[in-house]
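Visitor: Just to be clear, the model below is a prediction. Sequence and coordinates:
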Amino acid sequence: MTRPPHTDTSEQTSAASEEIAASSVELVRLGMHLHGLVSAFKV
């Protein structure tokens, strides 16, 4: 498992960006869910 350092860093960066994208999607879903709950309680 010997690789050049630049390959590892690029893979780590892409993995980190994927995690950030996934977490942001979860935050959007959570925000929409909370907004729906607030709207339901207001009505």
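Guide: Nice, I can see it. All values reported here derive from a predicted model rather than from experimental measurement.
Visitor: hey, let's count contacts and neighbours off CA atoms from now on
Guide: Will do.
Visitor: Can you tell me how far residue 32 is from residue 39?
Guide: As judged by C-alpha to C-alpha, to the nearest Å, residue 32 and residue 39 stand 10 Å apart.
Visitor: also this one, for the comparison:
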Amino acid sequence: MAQRRTAWTRLTTPFATIPASTATTLALAMWVVVIGGWALLSYG
């Protein structure tokens, strides 16, 4: 019996493979946003 996919799974599953360079770039960009937000909120 097939399991029903959750909304989270449907939203976060890519339709095609994501190149490693793109995934790495997006991961680094997210870390910059997280660290930048933390620094802004912590130090004004």
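Guide: Thanks, I have the structure now. All values derive from a computational prediction rather than experimental measurement.
Visitor: TM between them?
Guide: After superposition, the two chains reach a TM-score (TM-score structural alignment, normalised by the length of the first structure) of 0.61; 29 aligned residues with a C-alpha RMSD of 0.9 Å.
Visitor: Please, which helix or strand holds the most centrally placed residue in the first structure?
Guide: Centroid-nearest residue in the first structure, with C-alpha atoms, centre = their mean: residue 23, separated by 2.1 Å. Assigned by DSSP states H and E, residue 23 of the first structure belongs to helix 5-42.
Visitor: The residue nearest to the centre of the first structure: what's it in contact with?
Guide: With contacts defined as C-alpha atoms under 8 Å, 6 or more residues apart in numbering, residue 23 of the first structure has no neighbours.
Visitor: Can you find the partner of it in the second structure?
Guide: For residue 23 of the first structure, the aligned position in the second structure is residue 38, judged by TM-score structural alignment.
Visitor: likewise residue 9 of the first structure?
Guide: With TM-score structural alignment as the criterion, residue 9 of the first structure pairs with residue 24.
Visitor: ok, its match to residue 14 of the second structure distance?
Guide: 15 Å.
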